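> Any chance you could fold what I've pasted below:
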Amino acid sequence: MSGLAEFLELAQPIVAVRISNVRGSSPREVGAFMLVAETALWGTVGGGQLEYMAIDEARALARSAECSRQMNVPLGPEIGQCCGGHVQLDLRVIDQAEKAQLLAQEAARMAALPEVLILGSGHIGRALAYAFAPLPVRAILVDSRAEELAHAPEGVEQLCTPLPELTLRGARAGAAYIVATHEHSLDFLLTSEALARGDAAYVGMIGSKTKRAKFESWTVGEVDQLVCPMAAAHKGDRRPEVIAAFVVAEVMARLAAFQDAVNRQSVRGKA
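You can find the predicted model right below:
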C-alpha cells in the first residue's frame, strides 16, 4: 500500500513512529517517520532491526489503552545493527486532526517536488517514467499520441497535448527536461525551448554525437547545458530499461546540484 490517503482510511488504529533525536550514525534523519497499522505499513524509519522493533512496539501501543510511548535504541551489536549511533523514537496513536495534518503536509511535499518532463512516450520515455515513479520527483510523460500514452506504466502522470512546447513553457524553475520524441524535428524544437528557459536543472536529448552536431548547427542558442548523448558513460546494453537507469542517475544528480545551488544562494541572501 503506497498512497497515504488510502492508508489513513484504514478502519484500525494507526501509530506514527517518528525519529525525534539522533546521536552518531543513523539510517534515517530526525523527522523521518513511518505509520504502522495492524495489517499495513507506510513509510520507513530505516529498516533493519530498528524498524522491526518499532513496528512491534507500535502495534503493542495500538492494542493498549495508552496513546504514546518512547523508544531509545542503541544501534549496535545488541540489536544486530552496526550503525554505531543511537536514536530516539516517539510513538503516538494519531487522531483525525493529525491525519488531516499529515495529508496537508504530504500535499505540500508533493507540490514542492522537482518536475521531470519526459517528452515522448516511446520505449525510452515509458522506461524513464517507470524508473522515476518511486523517486521524489513529479514525473510527467508528455506526448501528442494518445495511443502511445496508453502503454505507459500504471500510475504514471500523463499529458496528451498537440503542443508539448506549451507544457514545457509552463514548468517551474529547476525542472528537468528529457526529450525523446518520435521525430528529430520535434526533438530539436523542444530541446531549444528547454535550453532557452535558462533555469533548467537538466536538459537531455536522446541521440548520438552526430545528432548533437546537427542540433548545434540548427539552433541559435547556447548548447553548453545540453546533455546529448544521454547516458554517455554507459557502454553495451542499449535496452530502454538500462538506458533509463543511467539517465535517471544523471537527472537526480543534476536536480540535487541545482537545489544545493539554490540553498547556497538563499543563505547568501540572508547574510
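
> going forward, measure contacts between C-alpha atoms and count neighbours the same way
Will do.

> Leu8 reaches Lys99, doesn't it?
Yes: with contact defined as CA atoms under 8 Å, Leu8 reaches Lys99; the gap is 6.7 Å.

> If you count surrounding residues, which of the two has more?
A direct count of neighbours by other CA atoms under 10 Å for Leu8 and Lys99 places Leu8 higher, at 20 against 17.

> Assign a three-state SS to Gly221, would you?
Three-state assignment for Gly221 (DSSP: H, G, I helix; E, B strand; the rest coil): coil.

> whoops, I mixed them up, Arg92
Here Arg92 takes the strand state, with states given by three-state DSSP.

> okay, now it: neighbour count?
Residues within reach of Arg92, counting by other CA under 10 Å, total 20.

> and it, how far is that from Arg145?
48 Å (CA to CA, to the nearest Å).

> Next: Tyr130.
Taking CA to CA, one finds Tyr130 at 18 Å from Arg145.

> In terms of neighbours, single out the busier of the two.
Of the pair Tyr130 and Arg145, Tyr130 is the one with more neighbours under other CA under 10 Å, namely 20 against 15.

> I have a second one here; can you model it like the first so I can compare?
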Amino acid sequence: MKHWLNELREELQQHDKVVLVTVALIRGSTPREAGAHMIVSDHGFKGTIGGGNLEFKAIDQARDLLSDGDNATLYQDYPLGPALGQCCGGVASLLFETVKATDPWVQQASEGMVTVSSLSGEQTRQVYNSALENVENLLPAKVRVVAGNISEPTELMEEEGYFLERVEDSRIPLYLYGAGHVAHALVSMLVNLPFKVTWIDNRSNIFGTDCPSDVDTKVVENQEDMAYAAPNGAFHLVMTHDHGIDLEITHAVLAENRFGYIGVIGSDTKRARFERRLNARGIDRVVLEKLNSPIGIPEITGKQPGEVALSVAAEMTILYQQIAEEMNETINEADGTVSRMPKQGE
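Down below sits the predicted model:
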C-alpha cells in the first residue's frame, strides 16, 4: 500500500492539478479514520475515504473544485445517516484541497514533518518548519505552537481555521525472502495491505517486470544479512528456494529477537527439524515458540501458489488489525473515548 504522499506525487506527474480529499475529523461511527486520503483527477481517483455514498459525493465535489481555480479549497461536514443513506450514523468532516505539482509543500514534505492546511484556502498547504521565516509569518502563533508539539497524526484547529497533519508512514515493514511462485502471488496482495514490503532474493532478474513499483527489491548473496539490518518490529516471511537458506535467515531473525512476526513456509516436519537445529545453535526455547510455521490461516487448505498466498495474506491482515486495535484501545483508554471503525461502505 503506497503512502498517500507518493500517490499524490505520481498523480501530479500525469495531471496538471488534482484534488486531495482528507478526512479531517470524525464524530461517531465512520468508515475511515481521520487522516485517510483520496486523490481525485479529471478522469479517476486513487485511495479511499471509505466507499459508499460518502465517497461518491466527495468525488463529485472534488471534480467541481477542479474547475473552480488553482487554489480552490473546501471544508465540509458529511452526516452519514439520512443524508447519505449510510448506516454508520457518524459525521465525517472532509477537507478538499486543489494541489498542483508546483506547490512547494508537495516536494518539501517528508517523513516526520508537519503540514498545515488552511480550511478557507487562504494559502496552499504549508510544511511547518521553524527555520522557514515565510511559513512562520503565514501561521498564527497558536497554530505554530501546536505544529511544533503535535503528538497525534492529525489535529483539527477548527476555530483557528487550520488542519495539521504529521507526515508519517504507518505501514509495518515486511521483509519477504524468496521470489518463487508463492512469493510472486503474495506480493501483489501485500502491496494493497498496510505493509512496506522489501522483497529479497539472491538471484538476479527473478522479481519479474511486473513487480509493483512500491516494493523495494534487493538482490543479496547472503539474505540473512537483511534480517540483521531490519528495523525493530518488522515482519519476516521466509520462503526461499532452499531450506538451508531458510534456516540461516530464520536463525538471524530469531538471534536478533527484534521482530514483530516471523513465519517460515513449510510443513510441521520442517518446523520440527528447524527447531532442533536452531536450539542446537543457542536459540532459546522461549524465542523458538515465537516461530510461525506452517504459515497462513488453517481455513484455507489449498496448495496452489495463489491459495497459499491468500492464506498468508489473510494471516498478515489479521495480525495487522490486532496491532491496530491494540493501539486504538490504548488511545481510547488515555482519552476516555470509545470508537468503532465499521467496514467500508457501511
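
> TM-score for these two?
Laid over one another, the chains give 0.84 as their TM-score (TM-score structural alignment, normalised by the length of the first structure), with 266 aligned residues with a CA RMSD of 3.1 Å.

> any idea what Arg258 of the second structure aligns with in the first structure?
In the first structure, Arg258 of the second structure lines up with Asp199, judged by TM-score structural alignment.

> Where does the residue nearest to that match when sequence neighbours are not counted sit: helix, strand or coil?
Distances taken as CA to CA, 6 or more residues apart in numbering place Ala173 nearest to Asp199 of the first structure, at 5.4 Å, with adjacent residues excluded. Put simply, Ala173 of the first structure is coil when judged by three-state DSSP.

> which residues touch Val21 of the second structure?
Contact partners of Val21 of the second structure, counting by CA atoms under 8 Å, 6 or more residues apart in numbering, are 37-40, 58, 62, 94-97.

> And it, how far from Arg277 of the second structure?
Val21 of the second structure sits 53 Å away from Arg277 of the second structure, going by CA to CA.

> The longest helix that the first structure contains packs against which elements?
Across the first structure, the longest stretch assigned as helix under DSSP state H is helix 240-270. The contact analysis (3 or more CA pairs under 8 Å, 6 or more residues apart in numbering; DSSP states H and E) places helix 240-270 of the first structure against helix 123-132, strand 202-205.

> what range in the second structure does the first one sit on?
On the basis of TM-score structural alignment, helix 123-132 of the first structure is assigned to residues 181-190 in the second structure.

> Mean distance between the matching stretch and the first structure after superposition?
The superposed stretch 181-190 of the second structure is, by mean CA distance after the TM-score superposition for the first structure, a mean 1.6 Å from where its aligned residues fall in the first structure.

> Could I get the buried residue list for that stretch?
182-190 (16 or more other CA atoms under 10 Å).

> ok so, going back, which residues sit in contact with the aligned partner of the residue nearest to Asp199 of the first structure in the second structure?
Here Ala173 of the first structure is matched to Asn232 in the second structure, going by TM-score structural alignment. Neighbouring residues of Asn232 of the second structure by CA under 8 Å, 6+ apart: 258-260.

> taking the contacts of Val21 of the second structure one by one, which sit in strands?
Applying DSSP state E to those, the entries found in strands are 37-40, 94-97.

> Please, a PyMOL command that selects the buried ones among the residues you listed?
Entered in PyMOL, the line below selects the buried ones among these, by 16+ other CA under 10 Å:
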select buried, resi 37+38+39+40+94+95+96+97
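
> Now distance to Val146 of the second structure too, for the ones in strands among the contacts of Val21 of the second structure, in CSV please.
Shown next, in CSV, are these (distance: CA to CA, whole Å):
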residue, distance to Val146 of the second structure
His37, 22
Met38, 25
Ile39, 26
Val40, 29
Leu94, 21
Leu95, 19
Phe96, 22
Glu97, 21
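
> Which of the ones in strands among the contacts of Val21 of the second structure sits closest to Thr209 of the second structure?
Using CA to CA, Ile39 comes nearest to Thr209 of the second structure of those, at 26.6 Å.

> To which residue of the first structure is the closest one aligned?
Residue correspondence to the first structure (TM-score structural alignment): Ile39 of the second structure is matched to Leu35.

> Chain neighbours aside, what residue packs nearest to that match?
Once flanking residues are discounted, Leu35 of the first structure sits nearest to Ala16: 4.6 Å by CA to CA, 6+ apart.

> Show the contacting residues for the counterpart of that neighbour in the second structure.
Taking TM-score structural alignment, the alignment pairs Ala16 of the first structure with Leu20 from the second structure. Contacts for Leu20 of the second structure (CA under 8 Å, 6+ apart) come out as 8, 37-40, 95-99.

> pretty sure Leu20 of the second structure is in a helix, no?
No: with three-state DSSP as the criterion, Leu20 of the second structure is assigned strand and is not in a helix.

> re earlier: any idea how far the residue nearest to Asp199 of the first structure lies from Arg268 of the first structure?
19 Å.

> rewinding a little: quick check: the farthest pair among the ones in strands among the contacts of Val21 of the second structure?
Checking these with CA to CA, the most distant pair is Val40 and Leu94, at 13.5 Å.

> And Pro162 of the first structure, what's its match in the second structure?
Aligning on TM-score structural alignment places Pro162 of the first structure opposite Glu221 in the second structure.

> ok, now which ones touch the residue nearest to its match when sequence neighbours are not counted?
Excluding the flanking residues, the one nearest Glu221 of the second structure by CA to CA, 6+ apart is Asn202, at 4.8 Å. Contacts for Asn202 of the second structure were tallied using CA under 8 Å, 6+ apart; they are 219-223.
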